[in-house]
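Novice: heads up, no residue letters with this:
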């Protein structure tokens, strides 16, 4: 009997040693997690002539490693908005929910450490680009 216990004990210890089942965090896979600084803004294919300064967007993961929900901070020249965001990876959209329960939805793409978010207003495509910090 002792022989069986000594034989199975290492197997039990090793099988409990690692709770990570190899699941990849889908929110991290989107490429959104991190701090982004404004690079450009415009409507349709026209770049705005404004000076781009002091606007950052930060996405953080939550404790659930299997969902597409996290928290965000939007800082536009010292005016800070915090809230929760949800990603629809199939449609490449982000839904922002502010602390006041206001909701805003944008489409997004991430390429080479550049994030572009956009929304349609009538027939106009309003876009903003950010560089990852």
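Specialist: Perfect, thanks for sending it. The structure presented is a predicted model; accordingly, all values stated were derived computationally and were not measured. Numbering: from 1, shown residues only.

Novice: can we go C-alpha only for contacts and neighbour counts from here?
Specialist: Fine.

Novice: quick one: the helices in this structure?
Specialist: For the chain, the helices defined by DSSP state H occupy 2-17, 26-29.

Novice: between these, which gets nearest to residue 37?
Specialist: helix 26-29 (18.3 Å; Cα to Cα).

Novice: distance of the residue positioned nearest the centre of the chain from residue 125?
Specialist: By Cα atoms, centre = their mean, the chain has its centre lying nearest to residue 32, at 3.6 Å. Distance from residue 32 to residue 125, counting by Cα to Cα, to the nearest Å: 21 Å.

Novice: try this one side by side with the last:
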């Protein structure tokens, strides 16, 4: 009879050990809506549309790192000539900003906003005294 109880109890205990709703498997970066591949759509420079030619062929790709508890991941920027700049990014949730450090240790900070559908990304930054606002569309 002891063995019968044991055989009945083991599967029940095993069922509780195999839950897949582990909240730790959720990467904190997923909440930002940033993860994935984005293509530039338009650019505003100092409050004016940069030109009337549609933007294309520039890409941002945000990927998580191995630590799901941090706000750090990998970012790759590819320009229209195919030149790639890769590195690490860190999200500052308080300022809604990102610090990007490329493979050559150059740092670049920009503010970001992802719309509610997670399909449009707006980034704002200043470079050499010029203010930029870029809109990116999620493609993957």
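Specialist: Done, it's in. Keep in mind that this is a model prediction, so the values were computed, not measured.

Novice: Could you tell me the TM-score of the two chains?
Specialist: Overlay of the two chains. TM-score (TM-score structural alignment, normalised by the length of the first structure): 0.85; 133 aligned residues with a Cα RMSD of 2.2 Å.

Novice: need the contact list for the residue mapped onto residue 93 of the first structure from the second structure.
Specialist: Aligning on TM-score structural alignment places residue 93 of the first structure opposite residue 97 in the second structure. Residues near residue 97 of the second structure by Cα atoms under 8 Å, 6 or more residues apart in numbering: 91, 109, 110, 111, 112.

Novice: Dump those to JSON lines, plus neighbour count and distance to residue 51 of the second structure.
Specialist: Shown next, in JSON lines, are those (neighbours: other Cα atoms under 10 Å; distance: Cα to Cα, whole Å):
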{"residue": "91", "neighbour count": "22", "distance to residue 51 of the second structure": "30"}
{"residue": "109", "neighbour count": "17", "distance to residue 51 of the second structure": "24"}
{"residue": "110", "neighbour count": "19", "distance to residue 51 of the second structure": "22"}
{"residue": "111", "neighbour count": "17", "distance to residue 51 of the second structure": "22"}
{"residue": "112", "neighbour count": "20", "distance to residue 51 of the second structure": "22"}
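
Novice: and the residue mapped onto residue 132 of the second structure from the first structure, what is it in contact with?
Specialist: Using TM-score structural alignment as the criterion, residue 132 of the second structure maps onto residue 126 of the first structure. Taking Cα under 8 Å, 6+ apart, we find residue 126 of the first structure in contact with 41, 42, 43, 44, 118, 119, 120.

Novice: mind redoing it with 7 Å?
Specialist: By Cα atoms under 7 Å, 6 or more residues apart in numbering, the contact list for residue 126 of the first structure reads 42, 43, 44, 118, 119, 120.

Novice: Can you verify my assumption that the fourth one contacts residue 128?
Specialist: Yes: applying Cα atoms under 7 Å, one finds residue 118 of the first structure in contact with residue 128, separated by 6.4 Å.

Novice: distance of residue 112 of the second structure from residue 104 of the second structure?
Specialist: 23 Å.

Novice: er, residue 12 of the second structure I mean
Specialist: With Cα to Cα as the criterion, residue 12 of the second structure and residue 104 of the second structure are 54 Å apart.

Novice: do residue 119 of the second structure as well
Specialist: 30 Å.

Novice: same question, residue 37 of the second structure
Specialist: Taken as Cα to Cα, the span from residue 37 of the second structure to residue 104 of the second structure is 22 Å.
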